[in-house]
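**Q** return atomic coordinates for the entry below.
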Amino acid sequence: YVAGLQVLVRSVVSGTEPVVLPSIAHGGRFAASDVIEATDALGPGPRYTALVPTQLSDLLDADAAAARALASFDAVLIGGQALAPALAERAAAAGVRIVRTYGSSETAGGCVYDGAPLDGVRLRVEAGEVQVAGPTLADGYLGDPALTAAVFPVDADGVRWYRTGDAGSVDDGMLRITGRIDNVIVSGGVNVSLDRVERAVRTVPALVAAVVVGVPDARWGEASAIVVAGDVDEAAALAAARARVEAEVGGAARPAHLLTVAEMPLLASGKPDRRALAAHARAALSAGT
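**A** The predicted model follows:
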């Protein structure tokens, strides 16, 4: 949500007038027609917008006019979740200039762009966890000093860091995120990162917008399930996904199931509702469907 606020802040700082999507202004849902209308209403000056990958995919799927609207921006900031390589390639082919952003409410939104931190932002990796320092950090959590102390530790030099909960690496100053530390299942005694599985799954053409969730498994304790919206050849897609995951992550990480839903449930931010999807997968598998 802070990313939405930052769109307004950037407009003010750059001296331009922000344009609000008509339907969103009245409590409606994100729609390609609104993006086209809002883009046409933009005045002179730099043109930027910020989307999550699901919204980018919806616009590229909509029509040529929506793709042209996206291509008219100086840059389209993409954040909130990992951008699938296939979706990035589609955007590039349509002439859309994508900038990947990384940040959170605790960092006042994006503080790393295409892997490079903003001036004054510092990065480190401690025990596999990405941590951030710098002037963009929040003061803490209102009314919760214990949580604040746990999430914002101060090192021996007095530098205050934010523990992101993300796994990753920093090489030559460039950040690479590999997934959430806590988004891990234990399948047959092997730790499996669902984020790594999902990235591999999304390289399968039919599964570029799929979500991978953990589900109980009678034999292995836990397993992963792919959930995708729309009509797909489930057997073929699952076989392709299992082969891709085995090659990129390992045999123990291969998804056990593939489920389809009529429509992907989304949070108000536009991200997939992973809790709802996990609950749906558990219920469907329990019922044998």
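
**Q** only C-alpha atoms for contact and neighbour calcs from this point on.
**A** Will do.

**Q** report the central residue of this protein.
**A** Nearest to the mean C-alpha position of the chain, by Cα atoms, centre = their mean, lies Gln81 at 0.5 Å.

**Q** how close does that residue get to Asp172?
**A** 23 Å (Cα to Cα, to the nearest Å).

**Q** ok, now Ala64?
**A** According to Cα to Cα, Ala64 stands 39 Å off from Asp172.

**Q** which of the two has more neighbours?
**A** Between Ala64 and Asp172, Ala64 has the larger neighbour count (other Cα atoms under 10 Å), namely 12 against 7.

**Q** neighbours of Ala93, how many?
**A** 10.

**Q** now do the one 10 residues further on
**A** Applying the criterion other Cα under 10 Å, we find 19 residues in the vicinity of Gly103.

**Q** how about Pro255, what does it touch?
**A** By Cα atoms under 8 Å, 6 or more residues apart in numbering, Pro255 lies in contact with Val197, Ala223, Ser224, Ala225, Ile226, Leu238, Ala241, Arg242, Val245.

**Q** I'd like the structure of this one too, to check against the first:
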Amino acid sequence: MTRTLRVVDARHPGAVLDGLRDALEGGPAIAPRADDRAPADLPGTVPQAVSLVVETSGSSGRPKRVALSSDAVLAGAAAADGALMGPGQWVLALPAHYVAGLNVLVRSLAAGTEPALLAPGHFDPRAFVDAAAGLDHPTRYSSLVPAQLATALDAAEADPVVAEALRRFDAVLIGGQATPATLVGRARRLGVTVVRTYGSSETSGGCVYDGVPVGRTRVEVVDGQVELGGPSLAEGYLDDPERTAAAFVMRDGLRWYRTGDAGTVSSDGVLTVSGRIDDVIVSGGEKVSLGVVERAVREQPGLADAVVVRAAHARWGEVPVVVTAAAPPPSGAADDLAALRRAVAVVAGRAAAPDRIVRVDVVPLLPSGKPDRVALTRLVRDLAAS
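**A** Now for the predicted structure:
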């Protein structure tokens, strides 16, 4: 059996909310997009179980269309409520075609509350505060990416009204990419309750909070790769059986999603993600995780937005390169790089020390809000060739 699939323009979050409501009640499935154009290869129908199709390019590679059931997204909402302070009212500050933004809408529908919807585009802390002022439920949440949190904290440190608005949230979920510990520390010093989330479109969004799986989510590390199981898993990739078979596997009678992330689970069950498995380079004969390097770089003052990519090197084979929109310090780029190399080497070894820092006006982002690593890798390559 099948059901109709229709495109919904995510530039109008209210339309996505209405479409989700219909889809979860058995109406047409929806595919939220950043515009109103339906791709030529998007089917007009989907399997009956599918309510939501989320297109994502991840951090690299060709786009994927993740097919999610009503049961999966509602299981994710229930798990979140159980891990937080129960059902509440949300401010939507993320794109409504991004799974974290869609989660805000699904959780609002599940809770029977009306979300405050920010207009898509540049994140404005004042608009965020105004939206929060309109909430009337005693339990309040929002979801941000690290760059938005940093912008909000900058405003809060200069304006007590913004600070108080942030403190009134029972939780501000932070996901989409690794969140620097320094950023979390800034938030907590201001009294802002932040929860770091881990997950993806394939898991109906965040299903691990501060390293701990929520609800019936299960986490295992198999051959160094993080695998996630539980009721919030996607059906698979729409019309892509090969990718589905590679990413979703059965083991011990349970279905698992192979995340492509490297990580470890502590003896008390806390997950630590160290980076992408395919982001390991060999530099001078030593393996270097770009994810580990990136986390170390982001802990340095002024480099919270940094992205670390690979680059070819005549002597070492490949090396890490830092890309950032931050302005160089008064001391000069050479001193800046030397200090950064020392700091990273202490954490990750000499082979992990960045080869150079590339300054850009703006770090390019994917529609999900994650850095566009493909574009940045190409930029670094082209600069080296010029």
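
**Q** among the contacts of Pro255 of structure 1, which ones are in strands?
**A** Judged by DSSP state E, the subset of the contacts of Pro255 of structure 1 located in strands is Ala223, Ser224, Ala225, Ile226.

**Q** show me what the first one lines up with in structure 2.
**A** The one in question is Ala223 of structure 1. By TM-score structural alignment, Ala223 of structure 1 lines up with Val319 in structure 2.

**Q** all helices for structure 1, in order.
**A** Taking DSSP state H, the helices of structure 1 run over residues 2-14, 22-25, 32-41, 53-62, 64-71, 85-93, 145-151, 194-201, 234-248, 274-286.

**Q** I'd like the ones in strands among the contacts of Pro255 of structure 1 as CSV, with neighbour count and distance to Leu56 of structure 1 appended.
**A** Output for those, formatted as CSV (neighbours: other Cα atoms under 10 Å; distance: Cα to Cα, whole Å):
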residue, neighbour count, distance to Leu56 of structure 1
Ala223, 24, 29
Ser224, 27, 26
Ala225, 27, 24
Ile226, 26, 21
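
**Q** just the residues you listed now: which is nearest Gly110 of structure 1?
**A** Nearest to Gly110 of structure 1 out of those is Ile226 (Cα to Cα; 28.7 Å).

**Q** so that closest one sits against Ala210, correct?
**A** Yes: counting by Cα atoms under 8 Å, Ile226 of structure 1 touches Ala210, with 6.5 Å between them.

**Q** what does stretch 176-195 of structure 1 correspond to over in structure 2?
**A** Here stretch 176-195 of structure 1 aligns to structure 2 at residues 272-291, judged by TM-score structural alignment.

**Q** repeat for stretch 247-260 of structure 1
**A** Residue span in structure 2 matched to stretch 247-260 of structure 1, by TM-score structural alignment: 346-359.

**Q** flag every buried residue along the matching stretch.
**A** Buried residues in stretch 346-359 of structure 2, counting neighbours by 16 or more other Cα atoms under 10 Å, are found at Arg350, Ala351, Ala352, Ala353, Pro354, Asp355, Arg356, Ile357, Val358, Arg359.

**Q** off-centre distance for that stretch?
**A** When distances are taken as Cα atoms, centre = their mean, to the nearest Å, stretch 346-359 of structure 2 is centred 24 Å away from the chain's centroid.

**Q** how long is that stretch end to end?
**A** Using Cα to Cα, the span of stretch 346-359 of structure 2 from its first residue to its last is 24 Å.

**Q** show me what contacts the equivalent of Val19 of structure 1 over in structure 2?
**A** Under the alignment (TM-score structural alignment), Val19 of structure 1 pairs with Ala116 in structure 2. Contacts here follow Cα under 8 Å, 6+ apart; on that basis Ala116 of structure 2 touches Trp90, Val91, Leu92, Ala131, Ala132, Gly134, Leu135.

**Q** could you redo the last one with a cut-off of 7 Å?
**A** Contacts for Ala116 of structure 2 (Cα atoms under 7 Å, 6 or more residues apart in numbering) come out as Trp90, Val91, Leu92, Ala131.

**Q** which ones among those map onto strands?
**A** Among the contacts of Ala116 of structure 2, DSSP E puts Trp90, Val91, Leu92 in strands.

**Q** got the contact list for the second one?
**A** With contact set as Cα under 7 Å, 6+ apart, Val91 of structure 2 has these partners: Pro115, Ala116, Leu117, Ala131, Ala132, Tyr141, Ser142.

**Q** distance to Lys64 of structure 2 added to these, as CSV?
**A** Formatted as CSV, the contacts of Val91 of structure 2 follow (distance: Cα to Cα, whole Å):
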residue, distance to Lys64 of structure 2
Pro115, 28
Ala116, 29
Leu117, 27
Ala131, 33
Ala132, 33
Tyr141, 29
Ser142, 26
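
**Q** which of the residues you listed lies closest to Val16 of structure 2?
**A** Distance to Val16 of structure 2, by Cα to Cα, is smallest for Leu117 among the contacts of Val91 of structure 2, at 10.9 Å.

**Q** looking at the contacts of Val91 of structure 2, which is nearest Thr193 of structure 2?
**A** Closest approach between those and Thr193 of structure 2, by Cα to Cα: Tyr141, at 9.9 Å.

**Q** ok, that closest one touching Asp81?
**A** No: look at Tyr141 of structure 2 against Asp81 with Cα atoms under 7 Å: they stay out of range, at 10.6 Å.
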